[in-house]
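1. Whatever this is, show me its structure:
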Amino acid sequence: MELTTIWFILIAILWTGYFVLEGFDFGVGMLLPILGRGFSAQGERERRVLINTIGPVWDGNEVWVLTAGGATFAAFPEWYATLFSGFYLPLLLILVALIIRGVAFEYRGKRDDLRWRRRFDICIVVGSAVPALLWGVAFGNIFRGVRLGPGHEYAGSFGDLLNPYALLGGTTTLALFLLHGAIFLTLKTSGNVRDHARRVAGTVGPVAALIAVTFLLFTFDIRRTPASITLGLLAAASLLASLVLVRTGTARTKRDGWAFAGTAACLVLTVASLFSGLYPYVMPSTTADVFSLTVTNASSTPYTLKIMTWVAVVFTPVVVAYQGWTYWVFRKRISITHIPPASEPHPLNVGRLAVDGEAVR
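-> Below is the predicted model of the structure:
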């Protein structure tokens, strides 16, 4: 197998890991107002439970997209240049959303003030929903093909990226991540939060399945191979199995792990189906096939790929082992009983009342 093919597969694996791991914490972020009783004071402890389920891992999950971007830059520089120049605005929106989301995670607990936390909770919701939508739009355009001119330069506009198929792809990732996050919460929480998450998963699941199956059908109509069709059908079967487990599971049957494995397998197989259908292209051109980018004309030199391969062989197991250890350490369930109530007023502030954010006697 040639090194260009190996690195195409490795980049597909990196994106798969990102969608599976970051997918559920995007879902948890979007579920804050649903499982946290809006942004009310009564739901503060529920929202803190949700945030604590992903608190130790969300930043580690983002490493996968950084590694995927770096690997694309090093292994396929022509692909990287065309992608980041043509998709500049949506990728910028994703970056801004991720920054806002990260800041919100770090700062929402800095003050014991409901309005302060509500603002950052909104930032978490928006910062989770925007990438969940736009990553699907981006991959939909990559698979469908975009207008490339001579020199493999993007010749379209931002409006061209918002075509029906790409928007369907964005809706698919949004719905699947929402379902993935809800099922993750049934695995990581207990009590009322888990019961509520299970009901939400049962409601969102059929809608997500319908959208995902529709997306797969349109995908097969655009470009298909025997491998992509097989993987796509397996993805649909995994999703349906997960929905069955969610609807039939109870606190005693302990099917939460299998249900989560089902949505994870659905995402893995969906990404694998897209990449297998895309190969040997990395970015097809809708203007003329001669302008398309492939694993051959977009790759680095063989020497560069060889050096990168040795680096990946040495460091990838270390990174995966460390992240696996992190998940093992923080594997236990969380409930509102583990969340302390709001802190008591400071002795110096006794007798003072907060009105519209200002302290008065």
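2. contacts and neighbour counts: CA atoms only from here.
-> Will do.
3. Spell out the residue ranges of the strands in the chain.
-> 281-283, 293-294, 353-355, 358-360 (DSSP state E).
4. List of residues touching the shortest one?
-> Looking back up the chat, that one is strand 293-294. Residues outside strand 293-294 that contact it (Cα atoms under 8 Å, 6 or more residues apart in numbering): 78, 79, 152, 279, 280, 281, 282, 283, 284, 285.
5. again, but for stretch 179-193
-> 23-28, 31, 35, 46, 49-50, 53, 194-195, 197-198, 200-201, 204-205, 208, 246, 256-257, 259-260, 263-264, 331-336.
6. Give me the buried entries from the residues you listed.
-> 23-28, 31, 35, 46, 49-50, 53, 194-195, 197-198, 200-201, 204-205, 208, 246, 256, 259-260, 263-264, 333-336 (16 or more other Cα atoms under 10 Å).
7. re the thing from before, out of the strands of the chain, which is the most enclosed?
-> strand 281-283 (a mean of 24; mean count of other Cα atoms under 10 Å).
8. Which strands and helices lie in contact with that one?
-> helix 114-144, strand 293-294 (3 or more Cα pairs under 8 Å, 6 or more residues apart in numbering; DSSP states H and E).
9. do you know which of these lies nearest residue 272?
-> Closest approach to residue 272 among these is made by helix 114-144 (12.1 Å; Cα to Cα).
10. for that closest one, which positions count as buried?
-> 117-118, 120-144.
11. cool, and stretch 312-325?
-> Within stretch 312-325, judged by 16+ other Cα under 10 Å, no residue is buried.
12. again, but for stretch 73-93
-> Buried, per 16+ other Cα under 10 Å, within stretch 73-93: 73-83, 86-87, 90-91.
13. Quick one, which of the helices and strands packed on strand 281-283 gets closest to residue 223.
-> helix 114-144 (7.9 Å).
14. And this one, please, so the two structures can be compared:
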Amino acid sequence: METFIGIDYATWWFLLIGAVFTGYAILDGFDLGAGALHLFLNKENSRRIALNAIGPVWDGNEVWLVIGGGALFAGFPEVYASLLSAFYTPFMIFLVALIFRAISIEFRSKEPMVWWRRLWDVSYCLSSALLAFLLGMMLGNVAQGIPLDKDHIYRGSDMSFINPYACMVGTTSLALFMMHGAIYLVMKTEDRLYAKLTIIVRRTTIFFVISFVITSFYTVLYIPHMADQIHDSPSMFVLPVIMILGIASITRMVAKRRYLLAFLSSALVISVALMIVCLELFPVILYSAGAPANSLTVYNAASSEKTLGIMLTVAAIGVPLVAAYTTFVFWTFKGKVTLDETSY
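-> This is a model prediction of the structure:
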């Protein structure tokens, strides 16, 4: 098996896909969180400012989702096939919600009627919250495992993705993104809207901490394979410690109104949470509940060595370019939001 810096291509591809989806969760996470909070902003001017806070970046942030899906298909096509078969229903709902979220942002300002704008406000809020919840639900199902046969074909029902653990992870994901989005919005606003958002930040932080504690306890008690790596490698215990310190940093920085540090701490929590899930599953990508031997791993589900090598080279060029573009956009539109004739 070919290697690069002592690591085989399949593992590099697993790390790359994990990094891309982590980037998506951090970047589009605050967009979705801001959208889920949209109806909590009562005034027309406040809603316009909130929309324009994410206006220059939301569609670019979704590029990371496209890259992640393409990378999964290129690197692990069998995982891609089994995953979409298992989650056909939530993926279709996810795509519809993505469409409604996009058109809500773009259509809202096209007409001045109050009913028109309220219609798209509700659509934007509900679709954003649904997207955040569905992302968490799918992560929860991947973490606890799905029924696969020896040919890696999904053998569950169409609605088995709805289960207590998936709903808990979905709620935690929604709470995390709402907090992440609230912190982002408070950094982009001022005056009375800023004051209102400081209250929303505190409430969403409490919502996240409660959801996180409940989901973590359930995971430790009822999803035992999600703690195997930490049991076998005590050095990995540093990751949960970092995540707890990150959550503590969020609450401390919010209390001190140092929102940039709170936002960075929130991004750290997202990164470490996904890192823990990936490392606990590794080398498994798609765990087979009830029959672990049927699981899809980085080795039995990977594309050919030649494909992985070529695509890894392409990714090594393309991903940094997208990261550079994303950085440029954020730098260009930094600072507080002001409304003008070109605003949403």
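15. Now the two most distant members of the contacts of strand 293-294 of structure 1.
-> So, the contacts of strand 293-294 of structure 1 by Cα to Cα: farthest apart are 152 and 279, at 17.3 Å.
16. all helices of structure 1, in order?
-> In structure 1, the helices defined using DSSP state H lie at 3-30, 32-35, 44-54, 58-61, 63-75, 77-86, 88-107, 114-144, 158-161, 164-188, 192-222, 226-248, 256-278, 302-329.
17. Reformat these as TSV; add distance to residue 290 of structure 1.
-> Below are those laid out as TSV (distance: least, Cα to Cα, whole Å):
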stretch	distance to residue 290 of structure 1
helix 3-30	19
helix 32-35	47
helix 44-54	45
helix 58-61	37
helix 63-75	21
helix 77-86	15
helix 88-107	23
helix 114-144	16
helix 158-161	20
helix 164-188	23
helix 192-222	18
helix 226-248	24
helix 256-278	16
helix 302-329	23
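18. Relative to residue 354 of structure 1, which of those helices is closest?
-> helix 114-144 (10.8 Å).
19. Tell me, how many residues neighbour the aligned residue in structure 2 for residue 2 of structure 1?
-> Alignment note: residue 2 of structure 1 maps to residue 8 in structure 2; criterion TM-score structural alignment. Using other Cα atoms under 10 Å, residue 8 of structure 2 has 16 neighbouring residues.
20. one step back: including distance to residue 226 of structure 1, could the helices and strands packed on strand 281-283 of structure 1 go into CSV?
-> Converted to CSV, those look like this (distance: least, Cα to Cα, whole Å):
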stretch, distance to residue 226 of structure 1
helix 114-144, 16
strand 293-294, 20
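21. For residue 228 of structure 1, which of these is the nearest?
-> helix 114-144 (12.2 Å).
22. Could you check the angle that closest one makes with helix 164-188?
-> For helix 114-144 of structure 1 against helix 164-188, the angle by axes from the mean of the first three to the mean of the last three Cα atoms, to 10 degrees is 130 degrees.
23. packing partners for helix 114-144 of structure 1?
-> Using 3+ Cα pairs under 8 Å, 6+ apart, helix 114-144 of structure 1 is in contact with helix 3-30, helix 88-107, helix 158-161, helix 164-188, strand 281-283.
24. okay, these, which one's buried deepest?
-> For those, where neighbours mean mean count of other Cα under 10 Å, the stretch averaging the most is helix 164-188, with a mean of 26.
25. which ones are touching residue 277 of structure 1?
-> So residue 277 of structure 1 contacts 223, 224, 225, 227, 228 (Cα under 8 Å, 6+ apart).
26. so how far is residue 138 of structure 1 from it?
-> Counting by Cα to Cα, to the nearest Å, the gap from residue 277 of structure 1 to residue 138 of structure 1 is 16 Å.
27. what does residue 233 of structure 1 give?
-> On the measure of Cα to Cα, residue 233 of structure 1 and residue 138 of structure 1 end up 22 Å apart.
28. Repeat that for residue 196 of structure 1.
-> Separation of residue 196 of structure 1 from residue 138 of structure 1 (Cα to Cα): 32 Å.
29. same deal with residue 200 of structure 1?
-> On the measure of Cα to Cα, residue 200 of structure 1 and residue 138 of structure 1 end up 27 Å apart.
30. what do you get for residue 285 of structure 1?
-> For residue 285 of structure 1 relative to residue 138 of structure 1 (Cα to Cα), the value is 15 Å.
31. do the same with residue 201 of structure 1
-> For residue 201 of structure 1 relative to residue 138 of structure 1 (Cα to Cα), the value is 26 Å.
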